[in-house]
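Undergrad: after the sequence you'll find the predicted model.
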Amino acid sequence: MHTPPPPPPPGARRADGPPVRLGALVPLTRPGWTEAGRQLLAGLELGVRDVNAAGGIAGRPLELLVRDTAADPVRAAAAVDELAGLGVAAVAGEYHSVAARAAAARADAAGVPFLCSSAVLDELTDGPAQQVARLAPPQSQGWRTYADFLLAAGRRRIAVASQPSAYWASGTRILRDRLAAARGTLLALDADALAPGALCDALAADGATALLLLAGHPEPAVPVVRAVRADRRLDGLLIGAPAGQPEFAGWAAALGADGAGIPFLRYLPDRLGPLGERVAAELRARLGGAPSFVAFEGWDTAAVLAEALRTRGTDRAAVAGAWPHVSVEGTRGPIRFARTAGTGVWQWAGAPVQVADRDPARPDRFRVRHRTG
């Protein structure tokens, strides 16, 4: 049973005028990370419902037009074109960096505001983009935090098992640079070319103290974790997954106890405030389980766009012009945008960053291992 919507505030007008359309890009089919897509969509839908329950945009309801990107940049760009033709005031969403980058480029060229919810690749656009803003922290910020966690834990000989992609390559560069500054080393292993047993042989020969999985879930990440956990030569090796795979229920279902104690990045504060707690409870009811940070990013996306539409109007140019002026209370703290060097977009610089893992003593519970600040 879904939690009923909150009552509208005093004086709120009923949202029954012509709808204000928003486009939503989410990965709902493979090879996209479908569990992340469902979490993102749940947050977006709940956020839109809450906006409409509070009177919408000057009495007009928000209407979400959802398009599945399947993590495909070509599909993402085509979806932006389609949604622009349908008259959306803005496009939002996306989890995968390669798809988000294609969507951002197409949206900026077409003059359609794009609020990226969850993709972190630093260079989301080739240059400064007036139409594009982002809630998720840049990859360099999060992955440097992860490298700092490794160094603080005394892990200086790091191996990465990666697959080819701009996202994984960027993450590897960030980690290598941060480790090198502290006299750490990074060994790159090809997760596609090496079978799990051969990968374990390479780790044992190198003497690595940590293995980071920069690879897809469930394949090849799950077989690699099983192989490493079963190899007594690698007892004491830390397995890590910076991209966040262990946060999702599918990880725990596939690996059980073997999936615990694997640190990952997530974008949550140590404690949620009253708004965050209320949204968390409603997301849990929708999802049938604990919401991930991706679901909170979805809700915050709807809140930001509603604030821009209410204060600046529904014209696309007005929405894009609102990025530097938006100030809204999100589920994870106050949200404001600024220009951040190296990203080309309007960026929420205050997004919280944690390194967390599943507690080996109770894999359904998360532990915070490291945080920014």
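TA: It's in.
Undergrad: from here on, contacts and neighbour counts on C-alpha atoms
TA: OK.
Undergrad: just checking, Leu220 touches Ala193?
TA: That one is not Leu; residue 220 is Pro. No - between Pro220 and Ala193 there is no contact under Cα atoms under 8 Å: 10.7 Å.
Undergrad: between those two, which has more neighbouring residues?
TA: Pro220 (19 against 11; other Cα atoms under 10 Å).
Undergrad: for that one, which non-adjacent residue is spatially closest?
TA: In this structure, Pro220 finds its nearest non-sequential neighbour in Ala191, 7.0 Å apart by Cα to Cα, 6 or more residues apart in numbering.
Undergrad: OK, contacts around that neighbour?
TA: By Cα atoms under 8 Å, 6 or more residues apart in numbering, the residues touching Ala191 are Ala161, Ser162, Gln163, Leu199, Ala215, Pro220.
Undergrad: wait, which of these is closest to Ala89?
TA: Comparing those against Ala89 with Cα to Cα places Ala215 closest, at 35.3 Å.
Undergrad: touching, the closest one and Val222? I think so.
TA: No - counting by Cα under 8 Å, Ala215 does not reach Val222; the two are 9.7 Å apart.
Undergrad: got another one to weigh against that:
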Amino acid sequence: MLAGLEMAARDVNDTGGIDGHPLELVVRDTAADPEKAAAAVDELAGLGVAALAGEYHSVVARAAAGRADALGVPFLCSSAVLDALTEQPTDWVARLSPPQSRGWRIYADFLLGAGHSRIAVATQPSVYWAAGTRILRDHLAERGGTVVELDLSALAPAAVCDALVEQRATALLLLVGHPEPAVPIVESVRHDGRLAEVLIGAPAGQPELAEWATLLGDHGAGVPFLRYLPEHLTPLGTRVEAALREQLGDAPSFVAFEGYDTVAVLADLLRTHGTDRAGIAGSWPRVAVEGTRGRIGFSRTPGISVWQWASSPVQVVDRDPAEPGRFRILHTG
């Protein structure tokens, strides 16, 4: 994400900045900690930033969004998907990534289309995992599917395998942290001959991480996850992809494109409204920016408390078992 944010800022400044003034990124690491995120928002607001950008972790983004709303600082969330990003509807926060309810329903449709209607979810206590489980259960139940919860606070990886057999589940979804306990669970399931036909899935996207492939090798392939890319990038996206690949030494993940698009949108608003925070926040519905993954605009979505890019792309992909370094598109929504 940071690579995408920084590249976009360089592009803005290489083309004259904001009315002749350079765009400056002031970076703080939230370290996946809600309290650090809230403190960072307080600090950045005190420094006089025009707007806030970024955040990958949904629970942390919720803490940042709540403080931004309370302090009156516009916040464009790049990558977090939790539907309830703020407690109440707000005009101060907008989001590029699709809400969890949309992405995870698309994932559920993929499971049904692949013939899986009895789904087990290995889960840990978290607002994010609980919301995901609820979305999957409700969507699948309407279509004759069933969700069985396996509580990882009470089950070791070997016990998860036994539970899958007992519950006759044909798919196991990992709603857990990475690498622990996700990696040991995958290894246990892959080595259990009783579960050779069980699909392992990870809707939150853990298999996209390079560490996943390093730790699991071939066992990490064939695990479908959600990715927020279109089938074809825009011309801007193609250029950004090439530059980031050269910079990073590997193909950038969708999160890098979310970072780039975040700055592209905010730069457009800064050119129009300057650094007036209220002016920026009041202009979310008038955004029309060509990003790396399509044309970006924001609207109100029922059940979502922030301004939302409603047409953000969603794919279900996995690592190709024949070539784990390559991603296969399995389903789009």
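TA: Structure's in. What do you need? What you see is a predicted model, and the numbers here were worked out from it, not measured in a lab.
Undergrad: can you find the partner of the residue nearest to Pro220 of the first structure in the second structure?
TA: Aligning on TM-score structural alignment places Ala191 of the first structure opposite Leu152 in the second structure.
Undergrad: the aligned residue in the first structure for Ala251 of the second structure: what secondary structure?
TA: With TM-score structural alignment as the criterion, Ala251 of the second structure lines up with Ala290 in the first structure. Following DSSP: H, G, I helix; E, B strand; the rest coil, Ala290 of the first structure is assigned to coil.
Undergrad: which residue packs closest to Ala290 of the first structure, ignoring adjacent ones?
TA: Arg284 (5.2 Å).
Undergrad: do you know how far the one you found is from Gln163 of the first structure?
TA: Using Cα to Cα, to the nearest Å, Arg284 of the first structure is found at 33 Å from Gln163 of the first structure.
Undergrad: in the second structure, which helix has the most residues?
TA: The residue-count maximum for a helix in the second structure (DSSP state H) belongs to helix 254-273.
Undergrad: after that helix, which helix or strand is next? Please name it.
TA: helix 277-281 (DSSP states H and E).
Undergrad: burial measure for Asp364 of the first structure, as a count.
TA: Neighbour tally, Asp364 of the first structure, other Cα under 10 Å: 15.
Undergrad: in the second structure, what residue corresponds to it?
TA: Match for Asp364 of the first structure (TM-score structural alignment): Gly325.
Undergrad: tell me if its match really is in a helix.
TA: No - assigned with three-state DSSP, Gly325 of the second structure falls outside any helix and is strand.
Undergrad: can you tell me which of the contacts of Ala191 of the first structure is nearest Glu307 of the first structure?
TA: For the contacts of Ala191 of the first structure, the nearest to Glu307 of the first structure is Ala215 (36.7 Å; Cα to Cα).
Undergrad: thought Pro324 of the second structure was touching Thr214?
TA: No - at 10.3 Å, Pro324 of the second structure and Thr214 do not qualify as touching, with contact defined as Cα under 8 Å.
Undergrad: the aligned residue in the first structure for Val240 of the second structure and Val51 of the first structure: what is the separation?
TA: Using TM-score structural alignment, the partner of Val240 of the second structure in the first structure is Val279. Between Val279 of the first structure and Val51 of the first structure the distance is 13 Å, computed by Cα to Cα.
Undergrad: between Ala215 and Val222 of the first structure, which one's more packed in?
TA: Legend: neighbour count by other Cα under 10 Å for Ala215 of the first structure and Val222, higher for Ala215 (24 against 19).
Undergrad: which stretches of the first structure form helices?
TA: 34-53, 73-85, 97-110, 139-152, 166-181, 196-206, 221-230, 249-255, 274-287, 293-312, 316-321.
Undergrad: can you list those in TSV and add distance to Pro242 of the first structure?
TA: Formatted as TSV, the helices of the first structure follow (distance: least, Cα to Cα, whole Å):
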stretch	distance to Pro242 of the first structure
helix 34-53	15
helix 73-85	22
helix 97-110	14
helix 139-152	7
helix 166-181	9
helix 196-206	19
helix 221-230	12
helix 249-255	14
helix 274-287	23
helix 293-312	14
helix 316-321	32
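Undergrad: so what's the aligned partner of Val60 of the second structure in the first structure closest to, chain neighbours aside?
TA: Aligned counterpart of Val60 of the second structure in the first structure: Ala99 (TM-score structural alignment). Distances taken as Cα to Cα, 6+ apart put Pro73 closest to Ala99 of the first structure, at 4.0 Å, once the chain neighbours are dropped.
Undergrad: what's the counterpart of Cys161 of the second structure in the first structure?
TA: Superposed on the first structure with TM-score structural alignment, Cys161 of the second structure falls opposite Cys200.
Undergrad: isn't that match right up against Asp231?
TA: Yes - here Cys200 of the first structure lies in contact with Asp231, judged by Cα under 8 Å, at a distance of 7.4 Å.
Undergrad: higher neighbour count, these two?
TA: Shown here are Cys200 of the first structure and Asp231; by other Cα under 10 Å, Cys200 has more neighbours (21 against 13).
Undergrad: now that one: how far from Ala161 of the first structure?
TA: For Cys200 of the first structure, the distance to Ala161 of the first structure equals 11 Å [Cα to Cα].
Undergrad: now swap in Ala241 of the first structure and tell me
TA: Applying Cα to Cα to Ala241 of the first structure and Ala161 of the first structure gives a distance of 10 Å.
Undergrad: cool, and Glu123 of the first structure?
TA: 23 Å.
Undergrad: translate Trp346 of the first structure into the numbering of the second structure.
TA: If you follow Trp346 of the first structure across to the second structure using TM-score structural alignment, you land on Trp307.
Undergrad: OK, contacts around its match?
TA: The contact partners of Trp307 of the second structure, by Cα under 8 Å, 6+ apart, come to Thr90, Asp91, Val93, Ala94, Arg95, Trp284, Pro285, Phe298, Ser299, Arg300, Thr301.
Undergrad: nearest to Ile106 of the second structure among the residues you listed?
TA: Scanning the contacts of Trp307 of the second structure for proximity to Ile106 of the second structure, where the rule is Cα to Cα, the winner is Thr301, at 16.6 Å.
Undergrad: show the contacting residues for that closest one.
TA: Trp307, Gln308, Ala310.
Undergrad: likewise Ala65 of the second structure?
TA: Phe75, Leu85, Thr86, Val93.
Undergrad: who wins for proximity to Ile262 of the first structure among the helices of the first structure?
TA: Of all the helices of the first structure, helix 221-230 sits nearest to Ile262 of the first structure, with 9.5 Å by Cα to Cα.
Undergrad: against the second structure, where does the closest one fall?
TA: Counting by TM-score structural alignment, helix 221-230 of the first structure corresponds to 182-191 in the second structure.
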